[in-house]
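>>> just to be clear, the model below is a prediction. Sequence and coordinates:
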Amino acid sequence: MENRLEKGAVAPAFTLTDADGNAVSLADFAGRRVVVYFYPAAMTPGCTKEACDFTTFRTDLEDTGIAAVLGISPDKPEKLAKFRDKESLTVTLLSDPDRTTLEAYGAYGEKTMYGKKTVGVIRSTFLVDVDDKGVGTITDPRYNVKATGHVERLLKDWQTA
């Protein structure tokens, strides 16, 4: 498959626009742990479920030492703002319309959907430790995750790690 990142790999640096038009970089989270997750499209059932679960379990995630959750999709910032506001999301939504960051993380490429091969966003989640210099290390990469129940599984795994 594409450019799959493994545990211990350097997390590709990025600077993307958030739902409010502000630039957000991985390096902004120097010295902290963050979740970086990739989803196909705002305001679709699976993506809504996943984003709402990250919002619902935000305090639990913070209790495991996670400073922020960054959700990345090809959607434009305006759509991300509508999504955030409609669903009362507390995760940071970032726009990657040219798919550069998606591709760097191996979260865009060929996938099977409803039994057919297609090209698109591969729902993926990464736990990233960002050092004091702003360089991230992948500590838990997960590809082809299911939207439903995903955040609860992450919490269970990360609370026992």
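Sure, I can see it. Numbering: from 1, shown residues only.

>>> every contact and neighbour count from this point should use C-alpha atoms.
OK.

>>> now do the SS call for the residue most central in space within the chain.
If you average the C-alpha coordinates of the chain and look for the closest C-alpha using CA atoms, centre = their mean, you land on residue 37, 1.2 Å from that point. Taking DSSP: H, G, I helix; E, B strand; the rest coil as the rule, one finds residue 37 in the strand state.

>>> which one is it nearest to, not counting chain neighbours?
With CA to CA, 6 or more residues apart in numbering as the measure, residue 125 is the residue that lies nearest to residue 37, at 4.2 Å, once sequence neighbours are left out.

>>> presented hereafter is structure B, for comparison with structure A:
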Amino acid sequence: MSTPRLGVGDIAPDFTLPTDDGTTFALDAHRDGKVIVYFYPAAMTPGCTTQACDFTDNLDELRSFGYLVVGVSPDPVDKLARFRERHGLRIVLASDPDRAVLQQYGAY
């Protein structure tokens, strides 16, 4: 069975996940704004680190256009907190340990 994928113009399914700073992120609370949700398999790996750092490096410009960036991975929140601290990340880092949101979005 193939994993469903979102298409252009599809409404992103709502989700609420814990974040590394002890709060939660609910997509529904940002429906009136622009949100970039990206998925990555593991914090502190070369490709995922590059991606998160690139979003952080460009965050001021993205914010100037009204974007909020949220990275979602199956990592536990304590690992995400170390990831943020080690690389000076300024984006939202959300934890999906049971991979429910990853599957809902057909991420991988």
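Perfect, I can see it now. Note that the structure is a prediction, hence the values are computed from the model and not measured.

>>> could I get the TM-score for this pair?
A TM-score of 0.94 describes the superposed chains when it is computed by TM-score structural alignment, normalised by the length of the second structure; 107 aligned residues with a CA RMSD of 1.0 Å.

>>> before we move on, the earlier item: what span of the second structure is the helix or strand encompassing the residue nearest to residue 37 of the first structure aligned with?
Secondary structure assignment for residue 125 of the first structure, by DSSP states H and E: strand 124-130. Taken onto the second structure by TM-score structural alignment, strand 124-130 of the first structure occupies no residues there; it is unmatched.

>>> tell me how far the nearest residue to residue 57 of the first structure once chain neighbours are set aside lies from residue 86 of the first structure.
Distance criterion CA to CA, 6+ apart; nearest residue to residue 57 of the first structure, sequence neighbours excluded, is residue 151 at 7.6 Å. Applying CA to CA, to the nearest Å, one obtains 20 Å for the distance of residue 151 of the first structure from residue 86 of the first structure.

>>> can you map out the helices along the first structure?
Assigned by DSSP state H, the helices in the first structure fall at 45-56, 58-63, 77-87, 100-104, 150-160.

>>> before we move on, back to that, how about the contacts made by the residue nearest to the centre of the first structure?
Taking CA atoms under 8 Å, 6 or more residues apart in numbering as the criterion, residue 37 of the first structure is in contact with 69-72, 123-126.

>>> quick one: map the residue nearest to residue 57 of the first structure onto the second structure.
When the two structures are superposed using TM-score structural alignment, residue 151 of the first structure falls opposite a gap in the second structure.

>>> dump the residue contacts of residue 151 of the first structure.
Residues near residue 151 of the first structure by CA under 8 Å, 6+ apart: 50, 53-54, 57.

>>> surely residue 55 of the second structure is in contact with residue 70?
No: Residue 55 of the second structure is beyond contact range of residue 70, at 9.5 Å (criterion: CA atoms under 8 Å).

>>> next one: the strand holding residue 125 of the first structure to chain centre, how far?
A distance of 8 Å separates the centroid of the chain from that of strand 124-130 of the first structure, by CA atoms, centre = their mean, to the nearest Å.

>>> got it, and stretch 61-71 of the second structure?
The chain centroid and the centroid of stretch 61-71 of the second structure are separated by 12 Å, computed with CA atoms, centre = their mean.

>>> in that stretch, what counts as buried?
Residues of stretch 61-71 of the second structure classed as buried by neighbour count (16 or more other CA atoms under 10 Å): 62, 68-71.

>>> same thing with stretch 96-108 of the second structure?
For stretch 96-108 of the second structure, the buried set under the neighbour-count rule, 16+ other CA under 10 Å, comprises 96-97, 99, 101-102, 104-105, 107.

>>> can you tell me what sits against that stretch?
Counting by CA under 8 Å, 6+ apart, stretch 96-108 of the second structure makes contact with 3-6, 12-13, 15, 17-18, 39, 72-76, all of which sit outside it.

>>> drop anything exposed from these.
17-18, 39, 72-76.

>>> which one of the residues you listed is nearest to residue 28 of the second structure?
residue 17 (11.5 Å; CA to CA).

>>> all set now, cheers.
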